[in-house]
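K.L.:
Here is the input, now give the coordinates:
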Amino acid sequence: MKKGFFIFCDESVKSDRYYSNFYGGSMIAKEDYEKINNLLVSKKQDIGMEDSELKWSNINAYRVDAYCEMMELYFNIIAQNIIKFRLMFTDNRFIPRNLTATHKQNEYHLLYYQFIKHSFGFSHINSDVLIDLELYFDTLPDKKEKNKKFKGFIHGLQYLPELEGANLQIKKESIYEVDSKKHIILQCSDVILGSMGFRLNNHHKDKPEGQYRRGKRTVAKEKVYRFINSKIRDIRPNFNIGVSTSVDGDPLNKFFHPYRHWLFTPSEHNYIPSSKNIK
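P.N.:
Got it, this is the predicted structure:
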């Protein structure tokens, strides 16, 4: 016997004011995928965006209601634990120590690897059945050789001692780079990722140079962010977007929770305070 999951992975905001290196992923059981994918595609058609890609950067004053409708459906699916969403990011106040030139050159892939390895809680489960994973990465923005090496490390996750209990299977041919325009789950993941990077870096306060008021696009994005935040709080009241989500006393919840954030902090770091206030 075996159980299978698709994991759709995306990344956003390499470097920003306060928080950087945003990675996100949506995991869904293979048996649920076709029904949920059709539901999301149908909803996208209903809101009149069948010919447009859902992306955080595409939000404007005319599309607020459409994006909120799409996010309402997506979060209703998350709330039912059919899709599990995970988000990882770093805090610029924590400066890694002892990084080699290799670490710096491969930072993007190294952090992505940590996200896949830890965010879905596989190290905390003991499975009697084989768990078959297929991973879909939005086109990786790096050289082909570096991307190939990264995929090799993802394939190797199944052989790590700390993941032995999860009974994972990751075939080399089941690690894909795909065009997000063809995958609605990736598009929805992009919107959630973008919304968190937007708010955590205080872009809701941005004003055009020389202007006293915020731009219409900024106001529109804040409305969508606030809606997304309200949906997260329907799942988990008083959710704090800027910290790692509690496991509520049970590490297994890293796997079972429908929605989680992980603030990745290097084990060796220097701390540089800043004057930000995130709520």
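K.L.:
Every contact and neighbour count from this point should use C-alpha atoms.
P.N.:
Fine.
K.L.:
And stretch 105-115, what's buried?
P.N.:
Of all the residues in stretch 105-115, those buried under the rule 16 or more other C-alpha atoms under 10 Å are 108-109, 111-113, 115.
K.L.:
Among the residues you listed, which one sits closest to Tyr225?
P.N.:
Phe115 (23.0 Å; C-alpha to C-alpha).
K.L.:
Let me know whether my guess that the closest one is in a strand holds.
P.N.:
No - read with DSSP: H, G, I helix; E, B strand; the rest coil, Phe115 is helix and lies in no strand.
K.L.:
my read: it touches Phe89, true?
P.N.:
No - judged on C-alpha atoms under 8 Å, Phe115 makes no contact with Phe89 at a distance of 9.2 Å.
K.L.:
Now list whatever residues contact both of those two.
P.N.:
Tyr23 (C-alpha atoms under 8 Å, 6 or more residues apart in numbering).
K.L.:
Now name the helix or strand holding Leu186.
P.N.:
Counting by DSSP states H and E, the element that carries Leu186 is helix 184-200.
K.L.:
Tell me the secondary structure of Lys151, please.
P.N.:
Lys151 - assigned by three-state DSSP - is helix.
K.L.:
how many neighbours does Lys144 have?
P.N.:
Lys144 has 10 neighbours, counted by other C-alpha atoms under 10 Å.
K.L.:
show me the residues around it that make contact.
P.N.:
Contacts of Lys144 (C-alpha under 8 Å, 6+ apart): none.
K.L.:
So it versus Gln105, what's the distance?
P.N.:
14 Å (C-alpha to C-alpha, to the nearest Å).
K.L.:
got it, and Glu72?
P.N.:
In terms of C-alpha to C-alpha, Glu72 sits 39 Å off from Gln105.
K.L.:
and the longest helix seen in the chain, what does it pack onto?
P.N.:
Longest helix in the chain by number of residues (criterion: DSSP state H): helix 216-235. With contacts taken as 3 or more C-alpha pairs under 8 Å, 6 or more residues apart in numbering; DSSP states H and E, helix 216-235 sits against helix 64-79, helix 184-200.
K.L.:
Dump these into a markdown table; add distance to Arg226 and mean neighbour count as well.
P.N.:
Below are these laid out as a markdown table (distance: least, C-alpha to C-alpha, whole Å; neighbours: other C-alpha atoms under 10 Å):
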| stretch | distance to Arg226 | mean neighbour count |
| --- | --- | --- |
| helix 64-79 | 10 | 19 |
| helix 184-200 | 9 | 23 |
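K.L.:
Here is the second sequence; please produce its structure so I can put it next to the first one:
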Amino acid sequence: MSESAYYQIYCDESCISDRYHVIGGLILNRKHESAIIEKIKTFRSSTNMSKELKWTKVKNQKREQYVQFVDIGSQLFLDDVAHFHALVIDSHQYDHKKYSAGNAETTFYKMMYQFVLHRFGKYLKVGDRFSLFLDQRSTSYSLSDFKTIMNRGLVKRYGLPQNPLRDVVPLNSKEHDLIQMADVFMGAIGFRVNGKELAANACSAKLALCAHIEMNLKIRSLAHPIEEHGFSSWHFRFRK
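P.N.:
Model prediction:
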């Protein structure tokens, strides 16, 4: 009998002021987490990057440091130690009144449900469990209700005999490196899908970082749907 796994999933959202929103996250076996955190700690020490790492802070002055940061993530994906997945949503298709009784927060958690169910649920085998860590947000939506609904969906879709989701934990992204890593990869996807490289004043460091990620992971373009084993981007379509 194979040993059951306990996964950690770290999720966030990006590009919320743009047409195409991005929800993304990292998944890793909990037994690998300490080693990954140590890698990032060493990177921070060697580059003097002690503050929050995020896509909006990618500037020409810190270009090489962010290249090193995404190299850590890319190697984790290629080595099958951690994976990154993203969901791209066209905000012009949002209809909060139709789908969520006019509540934008309900729409967000419905999107998060779809993301976790389809991108991360496929990892689970009988006996596996996971914790879901979300960036803190001001919301009246019940995380306890979300956990219950999420478990029902996972059990039904994958035929699991138990509730695999054990915790839904809000975290301050400024204090958690794995949410920050997810943010940078999400930001790169959002930069491409929103066509920001076409702007006359496009940040050259962000352009270079997108190209570097694409080269490392052998991806034609972050703007298109991606279905690699350790790195994917799913472009969501609402039912008409």
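K.L.:
Overlay them and tell me the TM-score.
P.N.:
Once superposed, the chains reach a TM-score of 0.87 (TM-score structural alignment, normalised by the length of the second structure), with 237 aligned residues with a C-alpha RMSD of 2.6 Å.
K.L.:
now the helices and strands packed on helix 216-235 of the first structure in TSV, with distance to Gly48 of the first structure?
P.N.:
Shown next, in TSV, are those (distance: least, C-alpha to C-alpha, whole Å):
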stretch	distance to Gly48 of the first structure
helix 64-79	8
helix 184-200	14
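K.L.:
how about those, which one is nearest Val13 of the first structure?
P.N.:
Comparing those by C-alpha to C-alpha, helix 184-200 comes nearest, at 6.7 Å.
K.L.:
Which stretch of the second structure lines up against the closest one?
P.N.:
Under TM-score structural alignment, helix 184-200 of the first structure corresponds to residues 177-193 of the second structure.
K.L.:
mean deviation (superposed) between the matching stretch and the first structure, please.
P.N.:
By mean C-alpha distance after the TM-score superposition for the first structure, the fitted stretch 177-193 of the second structure averages 0.9 Å away from its aligned residues in the first structure.
K.L.:
Run through who's touching that stretch.
P.N.:
10-15, 20-26, 37, 40, 52-56, 69-70, 73, 84, 86, 88, 135, 173-174, 197, 206, 209-210, 221-224.
K.L.:
picking up where we left off before, how far does the helix holding Leu186 of the first structure sit from the chain's center?
P.N.:
7 Å (C-alpha atoms, centre = their mean, to the nearest Å).
K.L.:
Could you do stretch 112-126 of the second structure as well?
P.N.:
13 Å.
K.L.:
State the distance spanning the first to the last residue of it.
P.N.:
Stretch 112-126 of the second structure end-to-end distance (C-alpha to C-alpha) = 23 Å.
K.L.:
all strands in the second structure, in order from the N-terminus.
P.N.:
With DSSP state E as the criterion, the second structure has strands at 6-14, 20-29, 82-90, 129-135, 165-171, 226-227, 231-235.
K.L.:
now these as JSON lines including distance to Tyr99 of the second structure and mean neighbour count?
P.N.:
Listed next are those as JSON lines, based on distance: least, C-alpha to C-alpha, whole Å; neighbours: other C-alpha under 10 Å:
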{"stretch": "strand 6-14", "distance to Tyr99 of the second structure": "20", "mean neighbour count": "24"}
{"stretch": "strand 20-29", "distance to Tyr99 of the second structure": "17", "mean neighbour count": "25"}
{"stretch": "strand 82-90", "distance to Tyr99 of the second structure": "14", "mean neighbour count": "24"}
{"stretch": "strand 129-135", "distance to Tyr99 of the second structure": "22", "mean neighbour count": "20"}
{"stretch": "strand 165-171", "distance to Tyr99 of the second structure": "23", "mean neighbour count": "16"}
{"stretch": "strand 226-227", "distance to Tyr99 of the second structure": "27", "mean neighbour count": "14"}
{"stretch": "strand 231-235", "distance to Tyr99 of the second structure": "18", "mean neighbour count": "19"}
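K.L.:
looking at those strands, which is closest to Ser46 of the second structure?
P.N.:
Once those are compared by C-alpha to C-alpha, strand 82-90 is nearest, at 22.7 Å.
K.L.:
Which neighbouring elements make contact with that closest one?
P.N.:
So strand 82-90 of the second structure, by 3+ C-alpha pairs under 8 Å, 6+ apart, packs with strand 20-29, helix 63-78, helix 177-193, strand 231-235.
K.L.:
could you check the angle strand 6-14 makes with that strand?
P.N.:
On the basis of axes from the mean of the first three to the mean of the last three C-alpha atoms, to 10 degrees, strand 82-90 of the second structure is oriented at 30 degrees to strand 6-14.
K.L.:
For strand 82-90 of the second structure, give me every contacting residue.
P.N.:
Against strand 82-90 of the second structure from outside (C-alpha under 8 Å, 6+ apart): 19-29, 76-77, 115, 119, 182, 186, 190, 229-237.
K.L.:
Superposed on the first structure, what's the mean shift for it?
P.N.:
Mean for strand 82-90 of the second structure is 1.1 Å (mean C-alpha distance after the TM-score superposition for the first structure).
K.L.:
Could you check how far that strand is from the centre of its chain?
P.N.:
5 Å.
K.L.:
Out of the helices and strands packed on strand 82-90 of the second structure, which is closest to Arg157 of the second structure?
P.N.:
Between those, strand 231-235 lies closest to Arg157 of the second structure; by C-alpha to C-alpha that is 18.5 Å.
K.L.:
Give me the angle between the closest one and helix 204-217.
P.N.:
Using the same axes, to 10 degrees: strand 231-235 of the second structure against helix 204-217 is 110 degrees.
K.L.:
Taking their axis directions, strand 231-235 of the second structure and helix 63-78 sit at what angle?
P.N.:
Going by the same axes, to 10 degrees, strand 231-235 of the second structure makes 90 degrees with helix 63-78.
K.L.:
which residues in the first structure does strand 231-235 of the second structure match up with?
P.N.:
Going by TM-score structural alignment, strand 231-235 of the second structure sits over residues 259-263 in the first structure.
K.L.:
From the chain's centroid, how far away is the matching stretch?
P.N.:
That offset, for stretch 259-263 of the first structure, works out to 9 Å (C-alpha atoms, centre = their mean).
K.L.:
Would you mind getting the average deviation of it from the second structure?
P.N.:
Stretch 259-263 of the first structure sits 0.9 Å off on average (mean C-alpha distance after the TM-score superposition for the first structure).
K.L.:
Cool, thanks, signing off.
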